[in-house]
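Colleague: 3D model of this:
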Amino acid sequence: AVFLGVLLMSGGVAAATTVSQRTDSPASLCIAVALAACVLAYDAWLKSTPLGPVAMGACRSLNVLLGATIAGSFQSLGQGPPLHVSVGMGLYIAGVTWFARNEAGTSNQRQLTAAVLLINIGLATLITFAGLATTDIDQNATTSVLMLMALIVVSINRRLIAAIRDPRPERVQSGVGILLLSLVMIDATLALAASGETAPALVIAALLIPALVLRRWIPMT
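Modeller: Presented below is the predicted three-dimensional model:
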């Protein structure tokens, strides 16, 4: 598993090097190296420390930014959608990691509550992006996107509140499961917000099918 992970990471850095050469900008390579370093730091040292959720959130933020480096410059990353989405996703994943910290045992209710607050700050950041992005497309798209995000938020928080009230492992793990699966729908909704087209969103949403099938054999938590 370690060998495969290193191999895939090396392949990612190599691909980023190619992108940097073609765009004549070091952005892709720099972000890829930072992401690889963050992943290694999390697995080797930070996973069981208070910085674990921060590191995992940083990994997700850098992952979003890495995809955006196809635009080329660092300046394009620091303005508008890439930075906005990366911050929202980073906060969300940091909250998820914090929420799942003691999922195998009885979790602390205060910790769960704080994690849920962080998750919702991340969601609010993403909702703000979705609303702003669709405003430039049309009013109907804005309404549809915001309704979808509202449904996601309600679905997530219903499970999380239940876990806070009764922090047994099965409740917390159920909450973590819905948080991870909801990432697919969040991504699909953001794609709809950014493009105004349903086809990309439906393709992303379809990834829920293999995720639901595979969870029967591969635990999500």
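
Colleague: CA atoms for contacts and neighbours, from now on please.
Modeller: OK.

Colleague: Quick check: I119 vs I161, distance?
Modeller: Note on I119: its distance to I161, by C-alpha to C-alpha, to the nearest Å, is 12 Å.

Colleague: so G105, which of the three states?
Modeller: When states are read from DSSP: H, G, I helix; E, B strand; the rest coil, the local structure at G105 comes out as coil.

Colleague: Contact partners for the spatially most central residue of the chain?
Modeller: Nearest to the centroid of the C-alpha atoms of the chain, with distances taken as C-alpha atoms, centre = their mean, sits M89, at 4.3 Å. M89 makes contact with 57, 60-61, 122-123, 126 under the criterion C-alpha atoms under 8 Å, 6 or more residues apart in numbering.

Colleague: G67 and S86, how far apart?
Modeller: Distance from G67 to S86, counting by C-alpha to C-alpha: 10 Å.

Colleague: So which of those two has more stuff around it?
Modeller: Each of G67 and S86 has its neighbours counted (other C-alpha atoms under 10 Å); S86 has more, 26 against 14.

Colleague: Quick check: the nearest residue to that one once chain neighbours are set aside vs L112, distance?
Modeller: With C-alpha to C-alpha, 6 or more residues apart in numbering as the criterion, S86 has its nearest non-adjacent residue at 4.3 Å, and that residue is S61. Look at S61 and L112: by C-alpha to C-alpha, they are 22 Å apart.

Colleague: got it, and S48?
Modeller: The spacing between S48 and L112, counted by C-alpha to C-alpha, is 17 Å.

Colleague: Which residue of these two possesses the greater neighbour count?
Modeller: Using other C-alpha under 10 Å as the criterion, S48 and L112 rank with L112 on top: 25 against 12.

Colleague: Give the helix, strand or coil label for the more buried one.
Modeller: Using three-state DSSP, the three-state assignment for L112 comes out as helix.

Colleague: dump the residue contacts of the closest residue to it other than its chain neighbours.
Modeller: Nearest residue to L112, sequence neighbours excluded (C-alpha to C-alpha, 6+ apart): F99, at 5.3 Å. Taking C-alpha under 8 Å, 6+ apart as the definition of contact, the neighbours of F99 are 111-112, 115-116, 172, 176.

Colleague: I'd like to know how many residues surround A114.
Modeller: Applying other C-alpha under 10 Å, we find 14 residues neighbouring A114.

Colleague: Then C30?
Modeller: 18.

Colleague: Can you tell me the element it falls in?
Modeller: helix 27-41 (DSSP states H and E).

Colleague: I have a second one here; can you model it like the first so I can compare?
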Amino acid sequence: MTGRARHLRAWAELLRLPALFTVPGDALAGASAVGLRPGRGTFLAIGSSLCLYEAGMALNDWADRAEDAVDRPHRPLPSGRIRPAAALAAAGGLTAAGLALATRAGRPAALAAGALAATVWAYDLGLKKTPAGPVAMAAARGLDVLLGAAATSGRLHRTALPAATTLAAHTLAVTAVSRNETQGGDVKAPLGALAATLALTRITGRAPRLPAGRRVAAAPGLSGTTTAALAAAYAATAARPYLHAALNPSPPLTQRAVGGGIRAMIPLQAALAARAGAPLTALATASLAQLARLAPKVSVT
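Modeller: Next up, the predicted model:
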């Protein structure tokens, strides 16, 4: 491997490149929740979300560099493959880019992106190791869905709150498990995450209920079948690693459970889009899971 290739791989590790494919589905779920097809605003929201997500990844490792030097010396910063100053600069630049893209989608989208950016920085710099950490991370994912809805429609929508809450609840469960991924030993968190997964599967897998005047053209039968299939895929992706981590809460199985929870974001987002009456958007979202497999093989946690 050449020096340039090693440098690129280090950045791929820092930015958790495969996890990036879990981001566009937030905006697509938000657009579907308000009954609109993805448009210019949706894609601006996706661009903004991608930038803010990666800003959080870089900032996370910058903030954790001393701890990682002990627990994870192989990571890009403690191993010396990326300078801490470069990671911090990347976090700042990506945040600015994310806010600029959201501003182009309108004031409501800019407000949502501003709240999202503030939550990301607050989590990485102060809240992560406090009891409020999982709640902050969950709030960030919910705000990302609201960003997609606002950018697509040009205003903030209450109708996007159920989808935002669903993804926030899933994120809360994953984050609770991740707090013990280096030490292991916690049975309650993966058991709680397993229970949350089963509950969200049951809620999300129900037949779609489309409000009158919904502007998405959807075939109810297709939406119902797609919703059920995607909800089942969500459960299959998340439940098994949670169960394994609950039965044997070792660090490797706990890390595997966190990875499964992160990957399960995509079928959950797709199921929410299908439930909102947008089966084509749902299938497009689900295809991101296949694209993620083509990304460099680096850890998503």
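
Colleague: can you tell me what part of structure 2 stretch 9-18 of structure 1 aligns to?
Modeller: Following TM-score structural alignment, the aligned partner range for stretch 9-18 of structure 1 in structure 2 is 95-104.

Colleague: how big's the offset between the matching stretch and structure 1?
Modeller: Stretch 95-104 of structure 2, aligned to structure 1 and superposed, deviates on average by 1.9 Å (mean C-alpha distance after the TM-score superposition for structure 1).

Colleague: buried sites along that stretch?
Modeller: Neighbour counts over stretch 95-104 of structure 2 (16 or more other C-alpha atoms under 10 Å) mark 95-104 as buried.

Colleague: ditto for stretch 70-87 of structure 1
Modeller: Along stretch 70-87 of structure 1, these residues count as buried under the neighbour rule (16+ other C-alpha under 10 Å): 70, 72-74, 76-77, 81-87.

Colleague: Could you check how far stretch 173-191 of structure 2 is from the centre of its chain?
Modeller: Stretch 173-191 of structure 2 has its average C-alpha position 18 Å from the chain's average C-alpha position, going by C-alpha atoms, centre = their mean, to the nearest Å.

Colleague: Which one of the contacts of M89 of structure 1 is nearest to T106 of structure 1?
Modeller: Nearest to T106 of structure 1 among the contacts of M89 of structure 1, counting by C-alpha to C-alpha, is G57 at 23.4 Å.

Colleague: what ranges do the helices span in structure 1?
Modeller: With DSSP state H as the criterion, structure 1 has helices at 2-23, 27-41, 52-68, 74-77, 81-99, 109-135, 139-165, 169-195, 198-205, 208-214.

Colleague: Could you identify which of the ones you listed is most buried?
Modeller: helix 81-99 (a mean of 24; mean count of other C-alpha atoms under 10 Å).

Colleague: That one relative to helix 139-165, how many degrees between them?
Modeller: Note on geometry: by axes from the mean of the first three to the mean of the last three C-alpha atoms, to 10 degrees, helix 81-99 of structure 1 and helix 139-165 are set 20 degrees apart in direction.

Colleague: Now do helix 81-99 of structure 1 against helix 169-195, angle only.
Modeller: Put simply, helix 81-99 of structure 1 runs at 180 degrees to helix 169-195, going by the same axes, to 10 degrees.

Colleague: Now which residue in structure 2 aligns to the residue nearest to the centre of structure 1?
Modeller: Under the alignment defined by TM-score structural alignment, M89 of structure 1 corresponds to L167 in structure 2.

Colleague: Would you check how far apart its match and G261 of structure 2 are?
Modeller: On the measure of C-alpha to C-alpha, L167 of structure 2 and G261 of structure 2 end up 11 Å apart.

Colleague: how about stretch 45-64 of structure 2, which residues of structure 1 does it hit?
Modeller: Under TM-score structural alignment, there's no match for stretch 45-64 of structure 2.

Colleague: Where in structure 1 does the helix or strand hosting A10 of structure 2 align, residue-wise?
Modeller: The secondary structure element spanning A10 of structure 2 is helix 3-14 (assigned by DSSP H and E). Helix 3-14 of structure 2 lines up with nothing in structure 1 when matched by TM-score structural alignment.

Colleague: One more: stretch 181-193 of structure 2?
Modeller: When structure 1 is aligned by TM-score structural alignment, the counterpart of stretch 181-193 of structure 2 is residues 103-115.

Colleague: what two of the buried residues of stretch 70-87 of structure 1 are the furthest from one another?
Modeller: Within the buried residues of stretch 70-87 of structure 1, G72 and V87 form the most distant pair, 19.4 Å apart (C-alpha to C-alpha).

Colleague: show me the contacts for the nearest residue to I204 of structure 1 once chain neighbours are set aside.
Modeller: With C-alpha to C-alpha, 6+ apart as the criterion, I204 of structure 1 has its nearest non-adjacent residue at 5.2 Å, and that residue is A188. With contacts defined as C-alpha under 8 Å, 6+ apart, A188 of structure 1 is in contact with 200-205.

Colleague: For I156 of structure 1, state which of these is nearest.
Modeller: Here the nearest of the contacts of A188 of structure 1 to I156 of structure 1, counting by C-alpha to C-alpha, is A205; it sits at 16.5 Å.

Colleague: Which residue in structure 2 aligns with that closest one?
Modeller: Aligning on TM-score structural alignment places A205 of structure 1 opposite A286 in structure 2.

Colleague: you'd agree its match is up against M265?
Modeller: No: using C-alpha atoms under 8 Å, A286 of structure 2 is not in contact with M265, being 9.8 Å away.

Colleague: Give me the distance between L230 of structure 2 and R240 of structure 2.
Modeller: Separation of L230 of structure 2 from R240 of structure 2 (C-alpha to C-alpha) stands at 16 Å.
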